[in-house]
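Q: Return atomic coordinates for the entry below.
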Amino acid sequence: MLKTMKHQYKKYILLLPALVLSVSCTKLDLKPTDTLSPDNVYRNISDINKGLIGAYAAADYDMSSLSVTVSDEATFPTENIVGNSDAFRWLYTASNGSVTSFYYTCYIGIDRANRALAGLDALKLSGADLTLGNQYRAELLAIKSYFHLEALRAYAASYQNGALGVPYMKTFSISYPARDNFEAVVAQVKVDLLAAKALMPAGLTDKSRITAPAIAAIQARLALYEKNWADAIRYATEVINSAPLANKAQFPGIWTDANDNEVIWKLKRVGTTNSRLGDFFYRQTGGIVLYAPAQKLINTFDKVNDIRYAAYIKFDPSRTGFKSQYLVNKYIGGTSTAPGLTDIKLFRTAEMYLIRAEAEAESTGDAAGDLNTLRAARINGYTNASFADKAALIDAIYTERFKELAFEGHRFFDLKRRNMPVQRLAADAANASGAVLLVPEQAQYAFPIPAQEMQINKNTVQNPNY
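A: Model (predicted):
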């Protein structure tokens, strides 16, 4: 009897760990109630819109600030003791977040778009939800394409076939992708934009979202970098026909949000004290100027007749000593309750005129006509100009891009498109530790792939000379 009881006792001892293990496993299998599983995030069409808004949220002014910092359109005043001097002085490496964080900004946006697209694929939609789903799919494909294009502009080794581009992420996945060549990224962006365009309803006119004209604008910018002049002309013309240039009375109001004439796509900014673009990038609370307009840029304007000058640049003679008397006026905002809180303009009709002018100059079109049209809209008493040859016309178009698109994130990439050096005036490089000339042979002529990416992703490679 005792022997039998001992035997049964041993059986209970042996069964106890198994029972505990079984209970523990059951508890571990319980799904948390305070979070959503990735499989259950996109349950309906409203959830898709939330995912889409998350993708939009990844876009910000850092799309433009990189180009401003490292080009010849801004200077680093002595009063700036907190700003990004390494980027301005071309001392950046793969470990400098000032130039590498944008890489992750782009891929965060791409990842969010891909996740929402996967969620949309899993839904069975009909009726009004299907119609809305098609619009959201168009927006997601387009914003994914936009982020890929922006990453390509910043991190491609150069803008030509065979050059190292960036990974094109077709779907959401945890992976270690190699870098696609420049032309492969361009080709895939084109495919996604065409798909987006076919789905985009013509009735969508909210400029804080991607619309049909915005897709055409992305296509035109992409074609410019691809040097596909026919597409650049075609898509730029689509945008120009849909949104005329602002007239002289309207133009200054674009930068205070009094109106959005000729704005194709903008990032809406709301609030009173947060996300203030003027304070965030060009100046700090307390009036410290972080970046000021370069004298090289100032010198290009007719200060009396060009309406862009006062809209973009402010001269304040009361600022003395080490303080910069020139300030960036563009994006400074228009209300006392929210200074610097201005919608970020990602695409404008003016850019399309300049894209078409350059494409026409490269393909024997009426480039001077587009250039003169834009100038006449901006300069009082303007008389149409003529140009001796193609080289003179291209130079004039580049000067006009320098002026018209100042502080909008194009100058550095424009120079890179033509394999031209960044050449600063000595006065603009006073605090640049000798950073006056950046030539294409230097490493910093292309931004580096982040060091962390290089450490984790063994399938990627760095840009030349880093």
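
Q: going forward, measure contacts and count neighbours with C-alpha atoms only.
A: OK.

Q: any idea which helix is longest in this protein?
A: In the chain, taking DSSP state H as the definition, the longest helix is helix 127-155.

Q: OK, contacts around the residue nearest the centre of the chain?
A: Central residue of the chain (CA atoms, centre = their mean): residue 63, 3.3 Å from the mean position. Residues near residue 63 by CA atoms under 8 Å, 6 or more residues apart in numbering: 102, 150, 409.

Q: hang on, the earlier thing: just the buried positions in the longest helix of the chain, please.
A: 132-155 (16 or more other CA atoms under 10 Å).

Q: can you give me the offset of that helix from its chain's centre?
A: 14 Å (CA atoms, centre = their mean, to the nearest Å).

Q: what inclination does the next helix or strand after it have with respect to helix 127-155?
A: With elements assigned by DSSP states H and E, the helix or strand that comes after helix 127-155 is helix 182-199. Calculated by axes from the mean of the first three to the mean of the last three CA atoms, to 10 degrees, helix 182-199 forms an angle of 160 degrees with helix 127-155.

Q: Who are the packing partners of helix 182-199?
A: Helix 182-199 sits against helix 127-155, helix 212-226, with contacts defined as 3 or more CA pairs under 8 Å, 6 or more residues apart in numbering; DSSP states H and E.

Q: Kindly reformat the ones you listed as a markdown table containing distance to residue 14.
A: As requested, these are exported to a markdown table (distance: least, CA to CA, whole Å):
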| stretch | distance to residue 14 |
| --- | --- |
| helix 127-155 | 57 |
| helix 212-226 | 68 |
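
Q: Please identify which of the ones you listed is closest to residue 428.
A: Among those, the nearest to residue 428 by CA to CA is helix 127-155 (23.2 Å).

Q: tell me the angle the closest one makes with helix 212-226.
A: Here the directions of helix 127-155 and helix 212-226 differ by 30 degrees (the same axes, to 10 degrees).

Q: helices or strands up against helix 127-155?
A: Partner elements for helix 127-155 (3+ CA pairs under 8 Å, 6+ apart): helix 45-57, helix 97-122, helix 182-199, helix 212-226.

Q: Also this sequence, please, to line up against the first:
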Amino acid sequence: MKIPNISKIALAVALTIGSNACKDSFLEQPALGALSDAQLNTKAGVENVLIGAYAALDGNGVGAASAWDAAPDNWIYGSIAGGDAKKGSQGSDQPGINSIMLYSSGPSNGFFNSKWKAVYEGINRTNTVLRLAPTITGNITEAEITDFQAEARFLRAHYYFELKKMFNMVPWVDENTEDPAAVANDSDIWPNIEADFQYAFDNLPAVQSEVGRANKWAAAAYLGKTYLYQDKFAEAKTMFDQVISQGVTSNGLKYGLMPAFQENFDAAKKNMQESVFAIQMTANDVTGTIAHANEGGMLNFPYNSPFRCCGFFQPSTDLANSFQTSADGLPLVDSYNSKTLKNDMGIDSETAFTPDKTTPLDPRIDWTVGRRGIPYLDWGNHPGRTWIRDQAYAGPYSPKKNIYWQATQDLYSDQHSWAPGTAINVLVIRYADVLLMAAEAEAQAGSLDKAQEYVNLVRARAAQPASQVHTYKDPAAPMAGFTDTPAANYKISQYPAGDFLAKGKEAALKAIYFERKLELAMEGHRFFDLSRWGIADQVLNNYISFESSVTPDVQGGNFIKGVSEYFPIPQRQIDLSTKGGVSSLKQNPGYQ
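A: From the prediction side, this is the model:
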């Protein structure tokens, strides 16, 4: 399958937009370098600026201090802050992440300023498209102008959604804003995000010429997600109903689950039926860098391993324990931490260790958490402590969803830097996510049987033999293939008929929330889910209490209800928006 990559085209475009495009503040009007509006307001010119707006999705080269500060998968802000993972590595490396992990960050933490700048640069590019599109000269139809506007408004809504879920009250700057410095952050922008996604849904085609472009069904799913974040459950249900019954990918595939869970994280199988909206990544392009190969995730490979660097983003013990199941294969929603899954904490790699072969486990654990003695894709059994930079600091586990296969590394890894890049797409929304969001909307509406049906679809896929990790035919030659023997005691089942209805709405929602934790672990969702559900203080303080008994890295953490659900407005932006001693930006509660 030929998969055009928008990021490749965008490199030259980003350069022509101008080296001054990434200012310290989103409030500073970016220059367009050597190109004037007159040069850009052709069909080709606006198309190039639109591609530049897509290029900003990866958060790289758009103002962030480091690529990982603004990584589009939100591994820091969504997964580490959400308890899926710890920072990993060692305490002194990237210390700005430590306070995010402990919910003690202040407005001067540079990570927040990097994310803010990168996202607003994406917004600036979409606004440039929207400002220029109506002025295009030459051979263009009204329908083509509408297409430009619909794609740009989808992207703008995505960028603002990122800001809204992170910072809550942010200034809405659009193509008609004359003085960005005068725009305050005192208005809720959810209605604006809704309007942009609605316009995109109404005007985008179902199938696009390039797979990386947003289509109408990606807009519908994102609009449903926008409603869900506002507790507009009826409206969310309406959108998800349409997405599930009619939705197709931008390359025309009917939405569905991939046959095997792990296929979602294999670059050889990207842009298939489960991909609703993905940020396209490519390896070994013409740049001689890993700029388009998920550079934001370059730190997140096992240390002292074939991947070289850097030992960050280690799954938490709490997450690993969550995959334990009951004897009948159901999750231990309320008691998963009552028993810690056997691991090699404190055991040298040279000392013999046998992983647990008896505890029933959800098979998704071994595609999500790298643990000693279990095949690490086709790289061999995970050797344990040797691959962990500081086990005593952050625990015994390694990330796994971001890892490329040894057999196809020449195609899908990129070694043009001191740490690898990969061609694995960043899945902003995938179909399993849609099913679980739909289940949540159905449960909130009282349709508990329908909610259970959607959850069971996700669990049924996880229960397929193809979703299990199997032992190697020859552990000394892992690329020789796998046996039919499961690597652990995998036991997962669907909820029995009528279970949600019998247990009631509260229990059904708890099961749905937990299913999201399992299915979407390490994908940057958890913190934002817990915050919007209003349970982050309870869940994350319990997490800190438990995890602190295992490692010292999270000791002293404290999630404050009514404060920690959102990150602080970057102090740098408040300072830059100050005129006459008064800033147009107000700090979030609790961070003044």
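
Q: ok, of the contacts of residue 63 of structure 1, which one's closest to residue 58 of structure 1?
A: Taking CA to CA as the measure, residue 58 of structure 1 lies nearest residue 102 of the contacts of residue 63 of structure 1, at 10.2 Å.

Q: Just tell me what the closest one corresponds to in structure 2.
A: Aligned by TM-score structural alignment, residue 102 of structure 1 pairs with residue 115 of structure 2.

Q: Can you get me a residue count around that match?
A: By the measure other CA atoms under 10 Å, the count of residues near residue 115 of structure 2 is 29.

Q: And for residue 177 of structure 1?
A: Residue crowding around residue 177 of structure 1 was assessed by other CA under 10 Å; the count is 15.

Q: where exactly do the helices run in the stretch 401-550 of structure 2?
A: Listed in chain order, the helices of the stretch 401-550 of structure 2 (DSSP state H, counting those that start in this stretch) span 409-412, 431-444, 448-462, 499-503, 505-519, 526-533, 536-547.

Q: now the ones you listed in a markdown table, with distance to residue 565 of structure 2?
A: Below are the helices of the stretch 401-550 of structure 2 laid out as a markdown table (distance: least, CA to CA, whole Å):
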| stretch | distance to residue 565 of structure 2 |
| --- | --- |
| helix 409-412 | 36 |
| helix 431-444 | 20 |
| helix 448-462 | 26 |
| helix 499-503 | 29 |
| helix 505-519 | 17 |
| helix 526-533 | 5 |
| helix 536-547 | 7 |
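
Q: For the stretch 301-450 of structure 2, which segments count as strands?
A: Remark: strands assigned in the stretch 301-450 of structure 2 by DSSP state E, counting those that start in this stretch are 312-315, 369-370, 398-399, 413-414, 421-422, 426-430.

Q: Make JSON lines out of those and add distance to residue 223 of structure 2.
A: Putting those into JSON lines (distance: least, CA to CA, whole Å) gives the following:
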{"stretch": "strand 312-315", "distance to residue 223 of structure 2": "30"}
{"stretch": "strand 369-370", "distance to residue 223 of structure 2": "31"}
{"stretch": "strand 398-399", "distance to residue 223 of structure 2": "31"}
{"stretch": "strand 413-414", "distance to residue 223 of structure 2": "33"}
{"stretch": "strand 421-422", "distance to residue 223 of structure 2": "29"}
{"stretch": "strand 426-430", "distance to residue 223 of structure 2": "12"}
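
Q: what would those look like in JSON lines with mean neighbour count?
A: As requested, the strands of the stretch 301-450 of structure 2 are exported to JSON lines (neighbours: other CA atoms under 10 Å):
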{"stretch": "strand 312-315", "mean neighbour count": "28"}
{"stretch": "strand 369-370", "mean neighbour count": "26"}
{"stretch": "strand 398-399", "mean neighbour count": "26"}
{"stretch": "strand 413-414", "mean neighbour count": "25"}
{"stretch": "strand 421-422", "mean neighbour count": "28"}
{"stretch": "strand 426-430", "mean neighbour count": "22"}
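
Q: of these, which approaches residue 545 of structure 2 most closely?
A: Proximity to residue 545 of structure 2, assessed across the strands of the stretch 301-450 of structure 2 by CA to CA, is greatest for strand 312-315 (16.4 Å).

Q: how close does that closest one sit to structure 1?
A: On superposition with structure 1, the mean distance recorded for strand 312-315 of structure 2 (mean CA distance after the TM-score superposition for structure 1) is 1.0 Å.

Q: Trace that strand over to structure 1 and give me the residue numbers.
A: Counting by TM-score structural alignment, strand 312-315 of structure 2 falls onto residues 290-293 of structure 1.

Q: what's around residue 374 of structure 1, how many residues?
A: Counted by other CA under 10 Å, the residues lying close to residue 374 of structure 1 total 20.

Q: picking that back up, which SS class is the residue nearest to the centre of structure 1?
A: The local conformation at residue 63 of structure 1, judged by DSSP: H, G, I helix; E, B strand; the rest coil, is helix.

Q: returning to that earlier point: who wins for proximity to residue 559 of structure 2 among the strands of the stretch 301-450 of structure 2?
A: In terms of CA to CA, the element of the strands of the stretch 301-450 of structure 2 nearest to residue 559 of structure 2 is strand 312-315, at 19.5 Å.

Q: Which neighbouring elements make contact with the closest one?
A: strand 85-88, strand 398-399.

Q: Quick one: closest of those strands to residue 537 of structure 2.
A: Closest approach to residue 537 of structure 2 among these (CA to CA): strand 85-88, 17.0 Å.

Q: contacting residues around that closest one?
A: Strand 85-88 of structure 2 is contacted by residues 76, 79-80, 97-98, 101, 311-316, 319, 389-390, 393-395, 522, 553-554 when judged by CA under 8 Å, 6+ apart.

Q: mean per-residue distance, it to structure 1?
A: Here the mean offset of strand 85-88 of structure 2 against structure 1 after fitting is 2.2 Å, by mean CA distance after the TM-score superposition for structure 1.
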